[in-house]
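Chemist: A predicted structure for the sequence below; I have some questions about it.
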Amino acid sequence: MSEGLKRDYQLCEEIGRGRFGTVFRCFSPESGEFFACKSIDKRLLLDSIDRECLDKEAKIMQLVSGNPNVIQIIDVYEDDSYLHMVMDLCDSSDLYDRVSKRIFSETEAAAVMSPLMEAIEHCHRHGVAHRDIKPDNILFDGRNRLKLSDFGSADCFSDGRSMRGIVGTPYYVAPEVISGRDYNEKVDVWSAGVILYIMLAGIPPFYGESAADIFEAVLRANLRFPTRIFHSVSPAAKDLLRRMLCKDVSRRFSVEQVLRHPWITSGAEGRRDQ
């Protein structure tokens, strides 16, 4: 363990595990607060690409810190074997856990979408596209405040530079990513639109038996609202979904347009009873 980390924090129990490292709960005697410490074993980084991604994640997290709905990186410590990132502790259930249990009312969905889109807007304003917006990466802290996390797939698009590379998760990835073309930050709007659809319907808008089948459905982008499922969903919610899940990127809403949409600004108050 890094001497600096040992000096400033007390490491507690393991609360998560990933491909390259482990997440621990940790305590700061100075502030009296608990945080999460992501400890990455650099010896597991098998090539320069892995190392580059890790360095980029830490830099991007520091770049987008400062928004209450983005996971904050508090401290970074590094020694020969490990990189330790101390971050906000989110010990409530994540959005994946919540959507897997029930369908959301429109008011509940709007209460998630509004801070999520504000977090994405903050990232875009700093020239960062998250590129892996999905329920697993939407966490909640002890006060139930939403925190966008996991910037391992994030990339910069500032100065008009577009992005390339197939990253993301099958159900949530935008069609232009799968097609192998250059793309822009609106891939995050598409992914957030998929999340909104799932919250209201309990199923993804584009699905299949395998990753290949899901990719085919995403590329077709045939957005439907089955009456059996959407009979009580308001026209305003469906309108927003059409504008976020629009295959034509030039017509797809930007994050700012999503935040100005009446369904968001009214907190879904114009919904039908559910």
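Modeler: Good, I have the coordinates. These figures come from a predicted structure and were not determined experimentally. Residues are numbered from 1 along each chain as shown.
Chemist: going forward, measure contacts between C-alpha atoms and count neighbours the same way
Modeler: Noted.
Chemist: Leaving out the residues flanking it, which one is nearest to Asn69?
Modeler: Spatial nearest neighbour of Asn69, excluding adjacent residues (CA to CA, 6 or more residues apart in numbering): Lys147 at 4.5 Å.
Chemist: got another, please set it beside the one above:
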Amino acid sequence: MGTGNFGKVCEIREFGTDRRLAAKFASADASRQAALHAEIQNELDIMGILSKSGHPNLTTLQGTLSENNVTYLLMDLGGPSLSSHLAAGKQFTPAQVASLMKQLISGIGYMRSHSIQHNDIRADNLLYDGNVLKICDFGRATKMGILLPTVVLNYMPPEVLSECRSNNLDMWSSACLMVELLLGEQLITRQQLNVNDNNHTPLSRGDRNQMIRRQIAKAAQRIEACAGKDAALLFRGMTKPMKSRITPEEALKSPFLAQRPATAV
């Protein structure tokens, strides 16, 4: 089915019940065992907290198995990833994007109510079966405010790029996803940040922040043109500086998210 931060994911059937589950598993040589164990334990701890009462837009931990130095995380089965939909050329209408964003932000709000931040919101880690969206892969999730330098670069907010802690990183990443779904492109690319490019001098913090503000302004104009003013206002709210960035609870009040798609995606 795919790969996660530390392993592979496959579909299995539970013996006796024929229930279909997703099994995430990983193994490592002796030099990686300690690090792998820590990563697995973190995901188990996070999913254990979030799975107690459950949320329709989060994958739920159903159990674990260990055999021959391999740990299996058993989870409810979602649909294909959003990235696979996009790679197949799927185009989403504004109303369909509104439905997806509403489910995503609802899941983020639930995590936030448990002081948990996913830290890796992107199309690869969102499952969609044509009706329900589920956030998956909690390998990088942390308690709120912990500095996590391994966030995927294209989804990093300015405060993380400046090596500061972020309490609202997931909302910024959601805005990046909104651009992908509506406009078919990334809000900010690695090339624009001049990262690991020997032919360019890395941008200073001031120049980088100016570039990001320009990209936000351009994207907001295009979002308003294709999806309306309410969509652009939501996007701008999610890309504000950290201290004024809207929360999931505030975002869910957006009129844009009140839309309903005419047909299933």
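Modeler: Perfect, thanks for sending it. In this text the structure is predicted, and so the values were computed from the model without any measurement.
Chemist: And the TM-score, once the two are fitted together?
Modeler: Once superposed, the chains reach a TM-score of 0.83 (TM-score structural alignment, normalised by the length of the second structure), with 247 aligned residues with a CA RMSD of 2.7 Å.
Chemist: Need the counterpart of the residue nearest to Asn69 of the first structure in the second structure.
Modeler: Alignment note (TM-score structural alignment): Lys147 of the first structure maps to Lys134 of the second structure.
Chemist: what do you get for Arg251 of the first structure?
Modeler: With TM-score structural alignment as the criterion, Arg251 of the first structure matches Ser244.
Chemist: next one: Thr265 of the first structure
Modeler: Mapped onto the second structure by TM-score structural alignment, Thr265 of the first structure lines up with Ala258.
Chemist: Would you mind giving the secondary structure of the residue lying closest to that match once chain neighbours are set aside?
Modeler: With sequence-adjacent residues excluded and distances taken as CA to CA, 6+ apart, Ala258 of the second structure is closest to Ala98, at 7.5 Å. For Ala98 of the second structure, the assignment made with DSSP: H, G, I helix; E, B strand; the rest coil gives helix.
Chemist: With Ile105 of the second structure instead?
Modeler: Classified using three-state DSSP, Ile105 of the second structure is helix.
Chemist: wait, isn't it in contact with Ile246?
Modeler: No: at 11.1 Å, Ile105 of the second structure and Ile246 do not qualify as touching, with contact defined as CA atoms under 8 Å.
Chemist: Tell me where the second structure has strands.
Modeler: For the second structure, the strands defined by DSSP state E cover 2-3, 8-13, 20-26, 61-67, 70-76, 116-117, 126-128, 133-135, 142-143.
Chemist: Look up the average distance of the first one to its aligned counterpart in the first structure.
Modeler: The superposed strand 2-3 of the second structure is, by mean CA distance after the TM-score superposition for the first structure, a mean 3.5 Å from where its aligned residues fall in the first structure.
Chemist: ditto for the fourth one
Modeler: Strand 61-67 of the second structure: mean distance to aligned residues in the first structure after superposition is 1.6 Å, counting by mean CA distance after the TM-score superposition for the first structure.
Chemist: same thing with the last one?
Modeler: Between strand 142-143 of the second structure and the aligned residues of the first structure, the post-superposition mean distance stands at 0.5 Å (mean CA distance after the TM-score superposition for the first structure).
Chemist: Run through who's touching that strand.
Modeler: Ile46, Ser115, Ile116, Gln117, His118, Asn119 (CA atoms under 8 Å, 6 or more residues apart in numbering).
Chemist: which residue lines up with the fourth one in the first structure?
Modeler: Using TM-score structural alignment to pair residues, one finds that Gln117 of the second structure aligns to Ala129 in the first structure.
Chemist: before we move on, the earlier item: measure the match of Lys147 of the first structure to Lys8 of the second structure for me?
Modeler: Separation of Lys134 of the second structure from Lys8 of the second structure (CA to CA, to the nearest Å): 18 Å.
Chemist: Quick check on these two: which one has the bigger neighbour count.
Modeler: Lys134 (25 against 15; other CA atoms under 10 Å).
Chemist: For Leu153 of the second structure, see how far away that one is.
Modeler: Lys134 of the second structure is 22 Å from Leu153 of the second structure, where distance means CA to CA.
Chemist: now the helices for the stretch 51-200 of the first structure?
Modeler: 95-99, 106-125, 175-178, 187-201 (DSSP state H, counting those that start in this stretch).
Chemist: Kindly report the same for the stretch 151-265 of the second structure.
Modeler: Using DSSP H, counting those that start in this stretch, helices in the stretch 151-265 of the second structure cover 158-161, 169-183, 190-193, 205-227, 229-238, 248-251.
Chemist: Could you identify which of these is most buried?
Modeler: Ranked by mean neighbour count, the helices of the stretch 151-265 of the second structure are led by helix 169-183 with a mean of 24 (mean count of other CA atoms under 10 Å).
Chemist: returning to what we had before: can you flag the buried ones in the contacts of strand 142-143 of the second structure?
Modeler: Ile46, Ile116, Gln117, His118, Asn119 (16 or more other CA atoms under 10 Å).
Chemist: Any idea how many residues pack against Ala26 of the second structure?
Modeler: By other CA under 10 Å, the residues close to Ala26 of the second structure number 19.
Chemist: got it, and Val23 of the first structure?
Modeler: Applying other CA under 10 Å, I find that Val23 of the first structure has 22 neighbouring residues.
Chemist: residues contacting the nearest residue to it once chain neighbours are set aside?
Modeler: Excluding the flanking residues, the one nearest Val23 of the first structure by CA to CA, 6+ apart is Lys38, at 4.3 Å. Listed by CA under 8 Å, 6+ apart, the contact partners of Lys38 of the first structure are Gly21, Thr22, Val23, Phe24, His84, Met85, Val86, Met87.
Chemist: Map Lys38 of the first structure onto the second structure.
Modeler: Lys38 of the first structure maps onto Lys24 in the second structure, by TM-score structural alignment.
Chemist: separation between that match and Ser84 of the second structure?
Modeler: Using CA to CA, Lys24 of the second structure is found at 18 Å from Ser84 of the second structure.
Chemist: Equivalent analysis for Arg213 of the second structure, please.
Modeler: From Arg213 of the second structure across to Ser84 of the second structure, the span is 29 Å (CA to CA).
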